[in-house]
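Q: Task: produce atomic coordinates for the following.
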Amino acid sequence: MTTRTTFPFPTESAAIEAEQEERQIALEYLAEAWNSADTDGVDTEALAHAALFAAVATLVREYGEEAVAKLIGNIPDRISNGEYTLDRVLQ
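A: Next up is the predicted model:
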């Protein structure tokens, strides 16, 4: 039995609904590509590294190195706060 990957996008009260919907659609496309590669036997760690590289490179092209370095600098705290834990239970 193969478990399909889904990437739920955290809801923020300040986010605009249209932006959230577009991000959710984008995540669904990524999940579909991820699942296809996984089905084809591509290692999930390799997928994760490739996805991170593509994401960071795209953000650098859009916003520049300094802005992305600042954004990436906040990620350790966000990870520690559970923002990237997909099976997190909120109480």
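Q: only C-alpha atoms for contact and neighbour calcs from this point on.
A: Fine.
Q: Buried residues of the longest helix along the chain, list them for me.
A: Here the longest helix in the chain is taken by residue count, with DSSP state H as the criterion, and it is helix 17-39. The neighbour-count check on helix 17-39 (16 or more other C-alpha atoms under 10 Å) flags Q24, L27, E28, L30, A31, W34, N35, D38 as buried.
Q: Now the second one, please; I'll put the structures next to each other:
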Amino acid sequence: MSTTKSIFAPVSGLGPFDHGQAERQLALEYLAEAWNGAEEDGIESAALAHASLFAALATFVRLHGDEATAELIAQLPDRIRNGEYNLERILQ
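A: Model prediction:
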């Protein structure tokens, strides 16, 4: 895997990770590489974001079912408002 800029890179560094967190970070690095390649090919970020959300939600539905996925998504507004998805926030 080549070194590319990552839109998903943590602002404050990686910190200690358990196995699951390390695997998710590695998955984000793979996604960032694919994302960067698609942008280099002229795909707009908004289109990539929509396609990524669709793929993620379809996977969650397949793995966990409609209801569990809906419950997960119902938690997102508060998590977004709390800054969990803000890549520019600074953790102290």
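Q: Can you give me the TM-score here?
A: The TM-score (TM-score structural alignment, normalised by the length of the first structure) is 0.84; 85 aligned residues with a C-alpha RMSD of 2.1 Å.
Q: that older thread, what does the longest helix of the first structure correspond to over in the second structure?
A: Aligned by TM-score structural alignment, helix 17-39 of the first structure corresponds to residues 18-40 of the second structure.
Q: what's the mean distance for the strand or helix carrying T59 of the second structure versus the first structure?
A: Taking DSSP states H and E as the definition, T59 of the second structure sits inside helix 45-64. Superposing on the first structure and averaging over aligned pairs (mean C-alpha distance after the TM-score superposition for the first structure), helix 45-64 of the second structure comes out at 0.2 Å.
Q: Give me the most central residue, the second structure.
A: The second structure has L28 as the residue nearest its centroid, 6.2 Å off, counting by C-alpha atoms, centre = their mean.
Q: Not counting sequence-adjacent ones, nearest residue to that one?
A: On the basis of C-alpha to C-alpha, 6 or more residues apart in numbering, the spatially nearest residue to L28 of the second structure that is not a chain neighbour turns out to be F8, at 6.5 Å.
Q: contacting residues for the one you found?
A: Contacts for F8 of the second structure (C-alpha atoms under 8 Å, 6 or more residues apart in numbering) come out as L28, E29, A32, L87.
Q: any chance of the residues you listed in TSV, plus distance to A58 of the second structure?
A: As requested, the contacts of F8 of the second structure are exported to TSV (distance: C-alpha to C-alpha, whole Å):
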residue	distance to A58 of the second structure
L28	18
E29	21
A32	20
L87	24
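Q: ok, of those residues, which one's closest to A70 of the second structure?
A: A70 of the second structure has its nearest neighbour among the contacts of F8 of the second structure in L28, at 22.8 Å by C-alpha to C-alpha.
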